[in-house]
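Chemist: need a structure here:
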Amino acid sequence: MKRTLRHILTLAACLAAFAGCMKWDYGTTEDFQASERGLFITNEGNFQYGNASLSCYDPETKHVENEVFFRANGFKLGDVAQSMTIRNGVGWIVVNNSHVIFAIDVDTFKEVGRITNFTSPRYIHFLSDEKAYVTQLWDNRIFIVNPERYEITGYIECPGMTMESGSTEQMVQYGKYVYVNCWSYQNRILKIDSETDEVVGELTVGIQPTSLVMDKNNKMWTITDGGYEGSPYGYEAPSLYRIDAEKFEIEKQFRFELGDWPSEVQLNGTRDTLYWINDDIWRMQVEAERVPVRPFIEYRDTKYYGLTVDPRNGDVYVADAIDYQQQGVVYRYTARGELVDRFFVGIIPGAFCWK
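Modeler: So this is what the prediction gives:
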């Protein structure tokens, strides 16, 4: 299961975090000119194998290019690619166990800069061209960076965490406040004042909230995985939560069955429909009063690992990690649930980013 796997991998990363810096060996390069619109897939790769990679898919032509970072730059992306964000034509790729964030030109895939010396970075959230937050695993701080200078400029101390239990994940913003879910061995959403860079509030939810998105009504949604049987932090049935961003309080809790493992909450382009993975792929309107009884896309006896929705036409893309060893597959469905394409990417495709 996705979160269990990530927990094991990142625990090992903690033990090896400062054992040495990742070395990049430069080789021959290729020239690319990507289409105006496309979908990036970050492939995590296997922990400590340094085989993370980046794929790029053109929805119009249904053409995929794999290993584009390596082919454009002449060196591997690194160890465990976690996430990617695009801002002003620059793609920011967060590479967890290599403790680095690469900045690339989204048309040529060539590196334009990098920020190093993180603990175990997870996600980056931009406040301006000169300021961004970077969440961490196994660190009780959120890092503040200057993207223009590619440097770390400060830290936000997170209350109730130690270096061993620290965990901050995805971020959304409402006004001047940035909200972040705390996942591994945590059960909170933190509220950060982006002007003072201080945590000014926290909200308790279920055990291990795995995702965080903001819908059209300024309601935040998070889904908890409930931990696992035998966990020292506890084990409970997971839940989906709707949270009012302005009041910072829970409005609705949708409970799952004990033993379910929901994850990867996503929104469509109009932010009025939720999608998530719980063996099957599920879909629900944000105003719904109960979760659906039938899935949108049925389970295929495989390992659904990542999920995204095309913001333009509502097509749904599902990443299949297969056995975590071979190339993964991405399935593309229409908004009606019809399969229209499937393509191979890298090892353990985990996150998507729309250009």
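Chemist: CA only for contacts and neighbour counts going forward, please
Modeler: OK.
Chemist: Trp354 touches Leu39, doesn't it?
Modeler: Yes - look at Trp354 against Leu39 with C-alpha atoms under 8 Å: they come within range, at 4.7 Å.
Chemist: now do the strands in the stretch 201-350 of the chain.
Modeler: Here the stretch 201-350 of the chain has its strands, by DSSP state E, counting those that start in this stretch, at 213-214, 219-223, 239-244, 249-255, 263-267, 273-278, 280-285, 304-309, 316-320, 327-333, 339-347, 349-354.
Chemist: let me have those in TSV, adding mean neighbour count as columns.
Modeler: Written out in TSV, the entries for the strands of the stretch 201-350 of the chain read as follows (neighbours: other C-alpha atoms under 10 Å):
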stretch	mean neighbour count
strand 213-214	24
strand 219-223	25
strand 239-244	22
strand 249-255	15
strand 263-267	24
strand 273-278	20
strand 280-285	19
strand 304-309	24
strand 316-320	24
strand 327-333	20
strand 339-347	18
strand 349-354	23
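Chemist: could you also give me the structure for this second sequence? I'd like to compare it with the first:
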Amino acid sequence: MKHQLQHFFKLTGFLLLTALAFACRKDTPFDEDSEQGAKTPSLTVKGLYVLNEGNWGSNKSSLDYYSYDDGKYTRNIFGTANPAVTLGLGDVGNDIKIYGAKMYVVVNGSNKVEILNASNARQVAKLEINNPRYVTFYKNFAYITSYDGYVAMVDTTALSTIKTKIMVGNQPEEMAVVGNKLYVANSGGYNYPNYDRTVSVIDLTNNTEIKKIDVAINLDRLRADQYGDIYVSSRGQMDQSGEYIINPSLFVIDTKTDLIKKDFKIPVSNFSINGDDAYLYSYSYATQKSTYVKLNVKDETIVSNNFITDGTETLIATPYGIEVDPSSGDIFLTDAKDYVSPGTIYCFDKAGKKKFSFTTGDIPAHITFLFK
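Modeler: Sure, this is the predicted structure:
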């Protein structure tokens, strides 16, 4: 009996310590040396850039700017700032981020990354990468996924050359840095129905892939929260008739163990995380209907099944891009409409009420904030 009681108290103590450790991890924002993770509340937003994809082969990618100071929205500022670039921004703008004083614009169809002055959008350099997809940063390096199956590492001071290529899975998409690890969503998007289903983990101390985490097929969006967890979406798989045979979903990976800790079992087209709040939308091409879900990433629960609270979601035909202002909590959501006409960007306050909207270029897809 004495040994049984000792075992009981040891087990109880272990479970209590485990629970406290988990709670403490979720109560404490993750310390991360990258542009991902917790945002600094003291930063003041000066404006935002909108990257319009433009249809494949149309060479109609464009860059817009919204100024917080005067409320003015200006279209196609790249062409105005760079009149000597005769072909314009290029074909299919796929990602945009600001790091330091420079802005990186990934132009997928043109096989390049335009590196611009973040304050005026003037060209600083151009980097040639075959089939580039997304960009993220760690210390003095930019990491860019290529559908050729690698992550290109580029020195942000040299700019024009690739330092190394880190081989990952098939057709890698989005990335996020947590601590000294880079997480890469591998899609295998060209390989229907034999998609990839892994997240590559790269050790940034030596820039090598150290493992692959098996998650689900055709991975796409990937974000880090402020507690060191990774949220990654799966597009699922359809049959030839357009019916899902494997449903899309959203998964959470604990980067301390690199194990899946939760499957939300909800479809996600795109999402943005700001503090404890995650805003997700999903668009169904079959039904042409959308959902707008809000999550709490601290306790990993669904807060609302519609974060747009004033009924104006009916104005949005085809949601296509989303980001949250880290200082105000305003939600910016873009509408690609019919993919051939100018789109719209909407701003909602953090209570979910529409504040304003502007007409954009064709297929507005990606947003980045410029800070003062």
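Chemist: what's the TM-score once they're superposed?
Modeler: Both chains were compared after superposition, and using TM-score structural alignment, normalised by the length of structure 1 their TM-score is 0.81; 305 aligned residues with a C-alpha RMSD of 2.0 Å.
Chemist: tell me what angle the strand or helix carrying Phe22 of structure 2 forms with strand 229-234.
Modeler: Take DSSP states H and E as the rule and Phe22 of structure 2 turns out to sit in helix 2-27. Here helix 2-27 of structure 2 runs at an angle of 80 degrees relative to strand 229-234 (axes from the mean of the first three to the mean of the last three C-alpha atoms, to 10 degrees).
Chemist: mind reading off the mean deviation between the very next helix or strand once past helix 2-27 of structure 2 and structure 1?
Modeler: If you walk from helix 2-27 of structure 2 toward the C-terminus, the next helix or strand you reach (DSSP H and E) is strand 45-52. Superposed on structure 1, strand 45-52 of structure 2 shows a mean distance of 1.4 Å to its aligned residues (mean C-alpha distance after the TM-score superposition for structure 1).
Chemist: can you list contacts of strand 45-52 of structure 2?
Modeler: 61-69, 92-96, 325, 327, 360-372 (C-alpha atoms under 8 Å, 6 or more residues apart in numbering).
Chemist: separation between Lys294 of structure 2 and Gly88 of structure 2?
Modeler: 37 Å (C-alpha to C-alpha, to the nearest Å).
Chemist: next: Val232 of structure 2.
Modeler: 33 Å.
Chemist: same check, this time on Asn274 of structure 2
Modeler: Remark: distance between Asn274 of structure 2 and Gly88 of structure 2 (C-alpha to C-alpha) = 33 Å.
Chemist: those two: who's more crowded?
Modeler: Ranked by neighbour count (other C-alpha atoms under 10 Å), Asn274 of structure 2 and Gly88 place Asn274 first, with 21 against 18.
Chemist: these two touch, right, the more buried one and Pro326?
Modeler: Yes - with contacts defined as C-alpha under 8 Å, Asn274 of structure 2 counts as touching Pro326 at a distance of 6.2 Å.
Chemist: next up, the contacts around the residue nearest the centre of structure 1.
Modeler: Nearest to the mean C-alpha position of structure 1, by C-alpha atoms, centre = their mean, lies Ser83 at 4.9 Å. By C-alpha under 8 Å, 6+ apart, the residues touching Ser83 of structure 1 are Thr42, Ile93, Val94, Val95, Arg122, Tyr123, Gly350, Ala351, Phe352.
Chemist: again with Trp354 of structure 1
Modeler: Going by C-alpha under 8 Å, 6+ apart, Trp354 of structure 1 touches Arg37, Gly38, Leu39, Phe40, Ile86, Asp310.
Chemist: can you tell me the closest non-neighbouring residue to Asn120 of structure 2?
Modeler: In space, and not counting its chain neighbours, Asn120 of structure 2 is closest to Ala81: 7.2 Å by C-alpha to C-alpha, 6 or more residues apart in numbering.
Chemist: hmm, I typed the wrong one, I wanted Thr255 of structure 2.
Modeler: In space, not counting the residues next to it along the chain, Thr255 of structure 2 is nearest to Asp229; the distance is 5.7 Å by C-alpha to C-alpha, 6+ apart.
Chemist: can you find the partner of the one you found in structure 1?
Modeler: Structural alignment (TM-score structural alignment) places Asp229 of structure 2 against Lys219 in structure 1.
Chemist: done for today, thanks.
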